[in-house]
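1. let's see this in three dimensions:
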Amino acid sequence: MRSIEQIIECTETLINDKTGKSLSFIQKAVLSASLLETKKNYAQIAIENNYSENYIRQLVAPKLWQLLSNSLGEKVNRTNCRAVLEQRLDNSFLQTISQPTHMWQKINLEPPDGQVPLSSTLYIERGLEQVCYQAILQPRAFIHIKAPRKMGKTSLMTRILAYGSSHGYHTVRLSLHRAETEVFSSLEKFLRWFCANVTHQLGIKSKLEEYWDEDMGDLMNCTIYFQGYVLQEINTPLILALDEVNKLFEYPQLTRDFLGLLRSWYEETRDISIWQKLRVLIVKSTDIYINLEINKSPFNIGLAIDLPVFTRLQLEDLAQRHRLQLTAFQFEQLMALTGGFPYLVRLAFYHSVQHQIPVDDILQDTTNDTGIFSEHLHNQLYSILQSPDLVDAFQQVIRSTVPISLEQEVAFKLKSLGLIYLENKTATVSCGLYRKYFSDYFINETAILNNS
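-> As a prediction, this is how the structure comes out:
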């Protein structure tokens, strides 16, 4: 009798050959539990894997059985999956895939820069997706996602919006870093830009001139525009997603006014039913370092998601999706080098597969000017060189053997770049790659100054 591991391995190969897709961690957990002689129910699977039963039952399982049915050309469900799979995966096929495979298999990989496409097989769930999916369907939903750059915030945001769309919700996505500098020059310009973009994405006519009254004030004008027009024009809830909200922090008074406005809309949902159509999703890469009154901050309401780095198990899952077979020691080295940062890990795996570079070579050749991380490291260096305060602070962190305290705004900016971890208000370098590269850089700079 074939083991469950063999069946899952064969099944994954078949699915990838047929569709180019791979099974996610939670899909494999559902399949594994369904292949047992005494099958586990969805409630048990959810508890064991820290997911909600509804998420497993209504989203994961149906998609899994549909994927298997499409790949095999016959109906597959929880009841018959073992019999169908064992029948299809005959001995010759099993022997073929159980043989050691070449390190670099031909697979389609999208580059690691930017968001992970919805159709990608390389998106790794971190156990927070289903929490966000359930939250966004609730009236008064207000979700704020925080993580350093290149951690997967936008990829998660995109999936929440897609989940809302699948339930018939309207979605609007605004990335503040795409707004021209002039937009932030006054509250009126920013709010008119904001309202114009919302109506454009909803496909409804802009009526700014009709609703904007200079005697009412810009905050009230924006509120009336949403309550009296935008929300009246739609029949289903609207998910308003604001990406790169930290862009606002460069304009303190604008930040206070706009974030206070969003908080006031949340409060309106208690008494004015039409505001319950609005669901807000805020994405930012740093903590706010501008003082906000407690009752005007949107960051102490709703659901807060602090996106974590990859765990060792998630690294193993991602390596498997790249068809890379690594040793336990290689995984340990990779975790130490990258700190589990999704972009750094994907960059390493991408180059290993696409350019046929052994992982050991990548682990050894990390900080020179021709290595795979060079462009990213140069960008990180450029970012901190824009501010002497950032350079001084990060130099202190690099040189210290223990966590140290930093001035709050500087600490938050270094954290937003992913260069440090903050715990109990003290900072440490976030990964071995940054420690080595910036240690060498600061040593070289000191030597140049001493010789000049």
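2. going forward, measure contacts between C-alpha atoms and count neighbours the same way
-> Noted.
3. quick one: the strands in the chain?
-> If DSSP state E is used as the criterion, the strands of the chain fall at 142-146, 170-175, 238-243, 278-284, 303-306, 404-405, 420-423, 426-429.
4. in a markdown table: those, plus mean neighbour count.
-> Listed next are the strands of the chain as a markdown table, based on neighbours: other Cα atoms under 10 Å:
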| stretch | mean neighbour count |
| --- | --- |
| strand 142-146 | 23 |
| strand 170-175 | 18 |
| strand 238-243 | 22 |
| strand 278-284 | 22 |
| strand 303-306 | 16 |
| strand 404-405 | 16 |
| strand 420-423 | 18 |
| strand 426-429 | 22 |
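5. turn those strands into a markdown table, columns for distance to residue 96.
-> Output for those, formatted as a markdown table (distance: least, Cα to Cα, whole Å):
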| stretch | distance to residue 96 |
| --- | --- |
| strand 142-146 | 44 |
| strand 170-175 | 46 |
| strand 238-243 | 47 |
| strand 278-284 | 46 |
| strand 303-306 | 43 |
| strand 404-405 | 55 |
| strand 420-423 | 45 |
| strand 426-429 | 45 |
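6. one more, please, to line up against the first structure:
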Amino acid sequence: MRDSEYDIAVLKIDYQPNHYLPLGIVSDEHITDEIVAVGYPAGHKPENTQIKTFVGNISGFRTDNKIENDAVKGQGQSGGLIYHYKTHRIIGLATAGYKPEVMLNTGLATRFEPLLKKWREFKQINQVVAQAWIKRLREKTPPPDKPLPLEPCGGAMPLDSKFYVERQIDADFQTAIKRRDGIVLLKGPRQVGKTSLLARGLQQARCAGVRVLLTDFQKLVEPQLQSSDTFFLAIAQMLARQLRLKISPQQSWSSDYTASGNFENYFLDEILANIEEPVLWAIDEADYLFHYPFSREIFSMLRTWYNDRALNPDGPCSRLTLAIAYATESYLFIKEQNQSPFNVGTKLVLEDFSPKQVADLNQRYGMPLKNNKEIKQFHQLVGGQPYLVHCGLNEIVSHKLRLDEFIRKADHEEGTYGDHLRRIVTLLNRDEPLFQAMQQVLRGEPCPDSDSFYRLRSAGILRGNSKNNVSLRCEIYRRYLKKHLL
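-> Here you go, the predicted model:
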């Protein structure tokens, strides 16, 4: 085929807000302004693999919405962007060149005025077209020849897991790390995938040259939690081991300072001051500390470091990002909100799997759910809760169960979710206010108070926006808890 038969110009209007040039409009007052044509001229030639730029000027405007210019020299530049120096905007796409017998070294670029006038209409059309193509591709995509090898359920998923479902929050977390945000909060109820998300974000950071530190507060043992002194020393020792520092915390600890003061000095002077790269300190299960009296000291310190980024932009904290994963509403335990790190920075909330994400996982498991109706039934049973979804599909595949068999036995004591459901009842039996609040919700009444609502939602039992707008997270919880609490 001739070039003119398959040459095409494409404008991509999706963008990342950190690195894009906006579209613009030019008029007669911009004639003679300097422009640059950017692209891959004659890109069909194997030797033309490098992006090229052509500098020129606007010479005039045609009545057919074309910009006449000498930056587009001729054939082979179609699709190239036209950058306008004065406004710092992209003002058109190279679409044609004059034939030599008409005019030498002059080409045409199509202006964006009609596009911008119909922008809202195009966005709607784009959504319809995208959804149609997604549907067609899903229908045409054959299921895998055989299911992937099963993995154990529960806990953080390995980095190479074939069953990890990427959500929008994965990209948002990585973007926040690349931006070097001061604090990134990862909030979500129990067993929704916070640790797995955190692990993948940290791996991306390592690959980008960021020094990564990780502390899981849930791994602290009772002797380390006896007092402020034992806690801060234990945290400092953990970080020192990860970085293999020569100076131990004990060597720098001084009786002139409080435990938190000693830790802050060690972190700033021995850790941050000796690392040139950006530093990411990830804290998992942060709310594990909420019940301890010294939690105010550590969280107040983190908030101070965040504030210091603005007050001292050249200081050591300017290179520090804190990624904090937690489930419980912090304000229930931290009364001084101006000393809390949980109401500043970038907050990312993990949600349950959507039916589409369950359908994706179902395909990876070898299609044990046979059709959309079964996927919908299964999603309603487990509410998209990631742990319940993975364990349920695992059970159906490993025991070759029909969905109706699985649903019938799902809330039995010896069923797939028996241990998980018993732990919920044990939690409620140990806390009389939560037990009574749960009984009210099961009767179809509102949650009696906000404290109980937020604690039950953080535990992953309830969903909703307030104590008056609340429901069980999934059908299996409703069935099991009604049998054992009412």
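7. tm score of chain vs chain?
-> Superposed pair, TM-score by TM-score structural alignment, normalised by the length of structure 1: 0.73. Supporting alignment: 357 aligned residues with a Cα RMSD of 2.6 Å.
8. show me what residue 344 of structure 2 aligns to in structure 1.
-> Matched across to structure 1, residue 344 of structure 2 falls on residue 301, judged by TM-score structural alignment.
9. identify the residues contacting that match.
-> residue 142 (Cα atoms under 8 Å, 6 or more residues apart in numbering).
10. rerun that using 10 Å as the cut-off
-> Contact partners of residue 301 of structure 1, counting by Cα atoms under 10 Å, 6 or more residues apart in numbering, are 141, 142, 143, 144, 263, 266, 295.
11. list the contacts of the residue most central in space within structure 2.
-> By Cα atoms, centre = their mean, structure 2 has its centre lying nearest to residue 169, at 2.0 Å. Going by Cα under 10 Å, 6+ apart, residue 169 of structure 2 touches 175, 186, 197, 348, 349, 350, 351.
12. before we move on, back to that, just curious, which of the contacts of residue 301 of structure 1 is nearest to residue 35 of structure 1?
-> residue 143 (36.7 Å; Cα to Cα).
13. trace that closest one over to structure 2, please.
-> Match for residue 143 of structure 1 (TM-score structural alignment): residue 184.
14. from what I can see its match touches residue 345, true?
-> Yes: taking Cα atoms under 10 Å as the definition, residue 184 of structure 2 is a contact partner of residue 345 at 5.9 Å.
15. quick one: common contacting residues for those two?
-> In contact with both residue 184 of structure 2 and residue 345: 176, 321, 322, 323, using Cα under 10 Å, 6+ apart.
16. neighbours of the first one, how many?
-> Just to be clear, that refers to residue 176 of structure 2. 20 (other Cα atoms under 10 Å).
17. give me every residue that touches the aligned partner of residue 219 of structure 1 in structure 2.
-> Alignment note (TM-score structural alignment): residue 219 of structure 1 maps to residue 260 of structure 2. By Cα under 10 Å, 6+ apart, the residues touching residue 260 of structure 2 are 228, 229, 231, 232, 233, 266, 294, 297, 298, 301.
18. and what of residue 276 of structure 1?
-> 138, 139, 140, 141, 231, 237, 238, 265, 266, 268, 269, 270.
19. closest to residue 177 of structure 1 among those?
-> Among the contacts of residue 276 of structure 1, and counting by Cα to Cα, the member closest to residue 177 of structure 1 is residue 238, at 21.9 Å.
20. could you find the counterpart of the closest one in structure 2?
-> Checking TM-score structural alignment: residue 238 of structure 1 goes with residue 279.
21. how close does that match get to residue 268 of structure 2?
-> Distance of residue 279 of structure 2 to residue 268 of structure 2, given as Cα to Cα, to the nearest Å: 12 Å.
22. name the residues contacting each of the two.
-> With Cα under 10 Å, 6+ apart as the test, residue 279 of structure 2 and residue 268 both reach 316, 317.
23. return the member of the contacts of residue 260 of structure 2 nearest to residue 154 of structure 2.
-> Out of the contacts of residue 260 of structure 2, the member with the shortest distance to residue 154 of structure 2 (by Cα to Cα) is residue 231, at 28.1 Å.
24. where's the aligned partner of that closest one in structure 1 relative to residue 11 of structure 1, distance?
-> For residue 231 of structure 2, the aligned residue in structure 1 is residue 190 (criterion: TM-score structural alignment). Distance, residue 190 of structure 1 to residue 11 of structure 1, by Cα to Cα: 52 Å.
25. now do residue 157 of structure 1
-> Relative to residue 11 of structure 1, and taking Cα to Cα, residue 157 of structure 1 is found at 30 Å.
26. residue 10 of structure 2 contacts residue 39, correct?
-> No: between residue 10 of structure 2 and residue 39 there is no contact, the gap being 11.6 Å when judged by Cα under 10 Å.
27. so the two - more neighbours on which side?
-> When residue 10 of structure 2 and residue 39 are compared for neighbours, residue 39 comes out ahead with 21 against 10, by other Cα under 10 Å.
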